[in-house]
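A.B. asks: Got a predicted structure here, sequence first:
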Amino acid sequence: MKIHFIGIGGIGISGLAKYMRFSGHEVSGSDMKATHITQRLIDRGIKVSIGHDAANIPQGCDLVIHSAIIRDTNVEVVEAKARGIDVLHRRDALLRILKEKKVYAVCGAHGKSTTTAILASIMSGSAIIGAES
């Protein structure tokens, strides 16, 4: 499956993009500026475009996932819908991805990301963590 992420430089979206790449999908994305997060994605073989442009959506794209800050008027969202590509908000994509999986959630005031990373390591599984770990 070919998946394009709009707002890929955000911490939540970048984690989801890495997970999908790790799961064997072809992943691309765009963001308004280059950061250390976008560079890490590029280092992992993900094509990242800086700036939003309809041309960023690859030919043969199956799904577009966007962060909460991206509006329906975004040029990439408009282009995806015009091409008949499914467009999902990050939370809805997570629901689809995790529907058939066993899910563990960590909550609290401090230490959630560290605890989640430790649990993922102990359980030898993959994890979607809304922070750098």
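C.D. replies: Sure, I can see it.
A.B. asks: Could you use CA atoms for every contact and neighbour count after this?
C.D. replies: Noted.
A.B. asks: Please identify the buried residues of the one helix or strand E79 maps to?
C.D. replies: In the assignment (DSSP states H and E), E79 maps to helix 75-82. Residues of helix 75-82 classed as buried by neighbour count (16 or more other Cα atoms under 10 Å): V75, E76, V77, E79, A80.
A.B. asks: Included below, for side-by-side comparison, is a second structure:
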Amino acid sequence: MTAMHTAARSRFTLNEADTGSTPGHAHSHAANLWHNTSERITSIEAILPTLATKADISEVRADIHKADASIRTWMIATVIGLFLGFAGLFLAVSSSFKTALPTASSPAMAPLIIQVPAYASLEQAQKSPH
């Protein structure tokens, strides 16, 4: 056998204390097991009253559904409000860009003409003393 098989085999062999070859040792071993088991049962019994019951879970589930419905209502109302707000903003901006159409009763305005003075060429500007 290899060293690995020997080590694995030695882990599973029982020593003298586990077999209970001495009567006093077997009794103390059983007493320790009983004491450990009773400690575990006592700790579990202390935890049991704090655990949630089916009624507690159903209350929490109902509260979550109620909160979910409330959030959904507010989200829908917010989206509708934003949609209406942006539609109103679009209408306001688009109406401000519309020009007033001339009516038959109002006289037409003459076009505005801007005359730009002639400018001297760059060479003439450099030659002239300032």
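C.D. replies: Cool, the structure landed. Model, not experiment: these values are computed from the prediction.
A.B. asks: And the TM-score between these chains?
C.D. replies: For this chain pair, the superposition-based TM-score is 0.18 by TM-score structural alignment, normalised by the length of structure 2; 41 aligned residues with a Cα RMSD of 4.8 Å.
A.B. asks: returning to that earlier point: tell me the one of the buried residues of helix 75-82 of structure 1 nearest H89 of structure 1?
C.D. replies: V77 (10.6 Å; Cα to Cα).
A.B. asks: Quick one: the strands in structure 1, in order.
C.D. replies: Ranges of strands in structure 1, per DSSP state E, are 2-6, 26-31, 47-50, 63-66, 86-89.
A.B. asks: by contact count, what packs against the fourth one?
C.D. replies: Using 3 or more Cα pairs under 8 Å, 6 or more residues apart in numbering; DSSP states H and E as the contact criterion, the secondary-structure elements in contact with strand 63-66 of structure 1 are strand 2-6, strand 86-89, helix 90-98.
A.B. asks: Which strands or helices does the shortest one pack on?
C.D. replies: What it means is strand 86-89 of structure 1. strand 63-66, helix 75-82.
A.B. asks: Next, count neighbours for the spatially closest residue to V27 of structure 1 that is not a sequence neighbour.
C.D. replies: In this structure, V27 of structure 1 finds its nearest non-sequential neighbour in I3, 5.0 Å apart by Cα to Cα, 6 or more residues apart in numbering. Neighbour count for I3 of structure 1, taken as other Cα atoms under 10 Å: 21.
A.B. asks: Counting neighbours, what do you get for the nearest residue to A93 of structure 1 once chain neighbours are set aside?
C.D. replies: Excluding the flanking residues, the one nearest A93 of structure 1 by Cα to Cα, 6+ apart is I65, at 6.9 Å. If you count neighbours by other Cα under 10 Å, I65 of structure 1 ends up with 26.
A.B. asks: still on that earlier bit, could you dump the buried residues of helix 75-82 of structure 1 to JSON lines with distance to L94 of structure 1?
C.D. replies: As requested, these are exported to JSON lines (distance: Cα to Cα, whole Å):
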{"residue": "V75", "distance to L94 of structure 1": "23"}
{"residue": "E76", "distance to L94 of structure 1": "20"}
{"residue": "V77", "distance to L94 of structure 1": "18"}
{"residue": "E79", "distance to L94 of structure 1": "22"}
{"residue": "A80", "distance to L94 of structure 1": "19"}
